[in-house]
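J.: Quick one: sequence and predicted model below, then my questions.
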Amino acid sequence: MITRRILMASVAALGLAGAAFADGHAKTKVGFVYVGPVGDGGWTYEHDQGRLAVEEAFGDAVETVYVENVAEGPDSERVMTQMALDGADLIFTTSFGYMDPTINVAKKFPNVKFEHATGYKRADNVSTYSARFYEGRAVQGHIAGKMTKSNIIGYIASYPIPEVIRGINAAYLHAKAVNPDVEFKIIWAFTWFDPQKEADSAKALIEQGADVVLQHTDSTAPQAAAQAAGNVVTFGQASDMAEYAPFPRVSSIIDNWAPYYIARTKAVMDGTWESVDTWDGIPTGMVKIGEITDAVPADVKAEALAMVEAMRKGEYHPFTGPINKQDGSAWLAEGETASDGDLAGMSFYVEGLTGDIPN
């Protein structure tokens, strides 16, 4: 996998670019395809914040359009096609299940640039980008392992793809490291956004004894379910979900797409865009850790922040051996870190997790 770091430091200066591009140049049209509603409070909300940042950075030099609640599959291909026909110069497709539709539509519109989030298929006019969410999961796992009193941590998983499996493994490894008695109970919701299903999953995990619930789904419904239950810890997913702070939401993973969207839009505007594969995380700010509230003991908060700083400096990797696979076979030796290739294709649980990954 080729990783290209996007420099974030230049973002502030780009706000001056709008007037220059608007003078004598046609607007650059940028489209966004969303799997959920912009008001989901999570994944799609943060992507839309990135879209708004593009508008703010370039002003009249750009026009942005979006379609929300687009199902993965044929519907998304239809939406992308219409965006291209309507004159989009750049289209961001923001869910894993849009991968093949993006490739298909890109073949028909070779002059349109496409950016696909969390996938792995590229073309001359298709880039891929994702964030190292597992870095944030490691921090959450550490806090969860320290805060659970029942030693049962619930996890609402969306789809059994490497991105989600990486998150489960990272959270479990770091919870287990600080609490050897911890147990993970995982519910596969098979949805990115379904508040009722997410709430039901949270309630089921709480009924099974979980007093900490993590989620890889996009709505705030698990936060509300935990709040109603009482003494259950949660973490914001993709967005801060700070309306549930200081408790049950004690911290969050925040997906910060704005700098990337601004940089890639500028590349189209100035003719320097090329197909790349970007996978960034805490060091560049693409993954941010939301405020750790005072509901977390001070020493645990300090440990979590130290982990964040170590990852920011490149001094710590969440997947550092020794780590075995679920079946007991060796995966990483003492001190060995996982390669990007291994992480990108992760399809197994680590040792200690119970249950099977569904097909």
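T.: Arrived safely. Keep in mind it's a predicted model, so treat the numbers as computed, not measured.
J.: CA atoms for contacts and neighbours, from now on please.
T.: Will do.
J.: so what's the nearest residue to Asn359 once chain neighbours are set aside up against?
T.: Excluding the flanking residues, the one nearest Asn359 by Cα to Cα, 6 or more residues apart in numbering is Pro160, at 7.1 Å. The contact partners of Pro160, taken as Cα atoms under 8 Å, 6 or more residues apart in numbering, are 188, 357-359.
J.: Could you do Gly321 as well?
T.: Contacts of Gly321 by Cα under 8 Å, 6+ apart are 331-337.
J.: now swap in Arg264 and tell me
T.: Here Arg264 is in contact with Trp273 (Cα under 8 Å, 6+ apart).
J.: what's downstream of the helix or strand hosting it, the next helix or strand?
T.: Using DSSP states H and E, Arg264 maps to helix 258-270. Once the chain leaves helix 258-270, the next helix or strand it forms, by DSSP H and E, is strand 277-280.
J.: And that next one, what does it pack against?
T.: strand 126-131 (3 or more Cα pairs under 8 Å, 6 or more residues apart in numbering; DSSP states H and E).
J.: If we use 10 Å, what do you get?
T.: Contacts defined by 3 or more Cα pairs under 10 Å, 6 or more residues apart in numbering; DSSP states H and E place strand 277-280 against strand 113-117, strand 126-131.
J.: How many neighbouring residues does Gly355 have?
T.: Gly355: 11 surrounding residues under other Cα atoms under 10 Å.
J.: For the protein, which segments count as strands?
T.: Taking DSSP state E as the criterion, the chain contains strands spanning 28-33, 62-67, 90-93, 113-117, 126-131, 152-157, 183-188, 212-215, 233-236, 249-255, 277-280, 287-289, 323-324, 330-332.
J.: this is the other structure I want to compare:
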Amino acid sequence: MSKSFMRGALSAIAILPAVALAPAMAADSAPLNVGYVYVSPIGEAGWTFQHDMGRKELEKNLGNKVKTKFVENVPEGADAERVIRDLAQQGNKLIFTTSFGYMNPTLKVAKQFPDVKFVHLTGYKTASNVATLNARFYEGRYLAGVLAGKMTKTNVAGYVGAFPIPEVLQGINAFTRGMRSVNPKAEVRVIWVNSWYDPGKERDAAITLMGQGADIVTHHTDSHAVVQAAEEKGKYAVAYHSDMKKFGPKAQLAAVTHHWGKYYTQAAQDVIDGKWKPTSVWGGIKDGFVTLEAINAGVPNDVKQSVAAAEKDIVSGKMTPFDGPVKDNEGKIRQEKGPMPDSALNKMDFYVEGVAGKLPGK
């Protein structure tokens, strides 16, 4: 065997470890793939728009450590399960499913992909690889109610609701209690559209409510149709999910907005660091998840001060929107004294005093 051959063979052996290490080094530096499932189109405002803002904030905060992907306008049910599974199969190791009706599809897919982390909004079931995330939207709703109670001339507000689930009822009831805390004559009327996103139905419901005397309307639906309808009719509106004043510059009284970017960033960083846990997070105003913002310039200073005082009390823990006594609109006491516990809030199935009518199916 020649010396030159021996030197070549030894050189080849010497570089083998480096070649073998290359794939491992590449794997270590590969970005975390993060998937999102959205129930409605991203659009220019609303629930999904805010989640997509949070996704973009995550990308900005973590840079090349993450790579995100989203699928929008995914119906709850079988379609959601298929999309969630597809995202897992495509190598996304952290998946956010952003609608209440995605809960069971998320849990089903999570069982099939134990190495993938899932975060579901706004459900209540967890698993070893499924966390839950929710915001105390009702805190912002209470503040909006204080504002509406001070600004209404007819003492009637209209509320366009998606589905009569606890999360939506918390908002309706907190808004009503906020109104009546400053205006005992206030009444809230509700129309259900049985959809998270149906601009046509949302608009029709808002117009009907304004026809019934509501001079302020609000909504727990995903589009800006209610705010736009109020602008056309010369009424006030409280926007939800995101600031919608571009669609109702005169109509928007304020906006109850949601902010997800900080949580999304932390969750992704925890996965990268191997510290992720299947937690259940339910944050409110003090946690930065919910804000009442973009208050109309026409709102008097004393009204703004009333809203600010209520916000201070909520943040400090001095009060909650559901401190007893809490009475339903049929006269039954639902909470005698003290704050209503989370277990009761998560099962809310009634209208409080001041909401007109009966719940569907009651």
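T.: In hand now; what should we look at? This is a predicted model, so every value here is computed, not measured.
J.: Fetch the TM-score of the aligned pair.
T.: The TM-score (TM-score structural alignment, normalised by the length of the first structure) is 0.91; 337 aligned residues with a Cα RMSD of 1.5 Å.
J.: Tabulate the contacts of Gly321 of the first structure (TSV), appending neighbour count.
T.: Listed next are these as TSV, based on neighbours: other Cα atoms under 10 Å:
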residue	neighbour count
Trp331	18
Leu332	17
Ala333	13
Glu334	10
Gly335	12
Glu336	14
Thr337	17
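J.: Show me which of these is closest to Gln227 of the first structure.
T.: Taking Cα to Cα as the measure, Gln227 of the first structure lies nearest Thr337 of the contacts of Gly321 of the first structure, at 37.4 Å.
J.: Show me what Lys27 of the first structure aligns to in the second structure.
T.: Applying TM-score structural alignment, one finds that Lys27 of the first structure aligns to Pro31 in the second structure.
J.: Counterpart of Tyr155 of the first structure over in the second structure?
T.: Under TM-score structural alignment, Tyr155 of the first structure pairs with Tyr159 in the second structure.
J.: Now do the buried residues in stretch 41-50 of the second structure.
T.: 41-42, 45-50 (16 or more other Cα atoms under 10 Å).
J.: correction: stretch 64-78 of the first structure
T.: 64, 66-68, 70-72, 76-77.
J.: equivalent range in the second structure for that stretch?
T.: Counting by TM-score structural alignment, stretch 64-78 of the first structure corresponds to 68-82 in the second structure.
J.: ok, now stretch 252-263 of the first structure?
T.: Against the second structure, stretch 252-263 of the first structure falls on residues 255-266 (TM-score structural alignment).
J.: can you redo the strands of the first structure as JSON lines with distance to Gly341 of the first structure?
T.: Putting the strands of the first structure into JSON lines (distance: least, Cα to Cα, whole Å) gives the following:
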{"stretch": "strand 28-33", "distance to Gly341 of the first structure": "27"}
{"stretch": "strand 62-67", "distance to Gly341 of the first structure": "32"}
{"stretch": "strand 90-93", "distance to Gly341 of the first structure": "23"}
{"stretch": "strand 113-117", "distance to Gly341 of the first structure": "17"}
{"stretch": "strand 126-131", "distance to Gly341 of the first structure": "14"}
{"stretch": "strand 152-157", "distance to Gly341 of the first structure": "22"}
{"stretch": "strand 183-188", "distance to Gly341 of the first structure": "25"}
{"stretch": "strand 212-215", "distance to Gly341 of the first structure": "25"}
{"stretch": "strand 233-236", "distance to Gly341 of the first structure": "28"}
{"stretch": "strand 249-255", "distance to Gly341 of the first structure": "22"}
{"stretch": "strand 277-280", "distance to Gly341 of the first structure": "12"}
{"stretch": "strand 287-289", "distance to Gly341 of the first structure": "20"}
{"stretch": "strand 323-324", "distance to Gly341 of the first structure": "16"}
{"stretch": "strand 330-332", "distance to Gly341 of the first structure": "13"}
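J.: quick one: the helices in the stretch 1-150 of the second structure?
T.: Listed in chain order, the helices of the stretch 1-150 of the second structure (DSSP state H, counting those that start in this stretch) span 3-29, 47-62, 78-89, 103-112, 137-151.
J.: Quick one: closest of those to Gly171 of the second structure.
T.: helix 137-151 (4.6 Å).
J.: and that closest one, how far from the first structure on average?
T.: With mean Cα distance after the TM-score superposition for the first structure, helix 137-151 of the second structure departs from the first structure by a mean of 0.7 Å once superposed.
J.: now that helix against strand 216-220, angle please.
T.: Here the directions of helix 137-151 of the second structure and strand 216-220 differ by 170 degrees (axes from the mean of the first three to the mean of the last three Cα atoms, to 10 degrees).
J.: number of nearby residues for the counterpart of Ala238 of the first structure in the second structure?
T.: When the second structure is aligned by TM-score structural alignment, Ala238 of the first structure is paired with His241. His241 of the second structure has 26 neighbours, counted by other Cα under 10 Å.
J.: Check Asp86 of the first structure too.
T.: Quick note: Asp86 of the first structure (other Cα under 10 Å) scores 11 neighbours.
J.: before we move on, what about Ala344 of the second structure?
T.: If we define neighbours as other Cα under 10 Å, then Ala344 of the second structure has 12 of them.
J.: which residues sit in contact with the aligned partner of it in the first structure?
T.: By TM-score structural alignment, Ala344 of the second structure lines up with Asp342 in the first structure. By Cα atoms under 10 Å, 6 or more residues apart in numbering, Asp342 of the first structure lies in contact with 162, 331.
J.: Alright, calling it a day.
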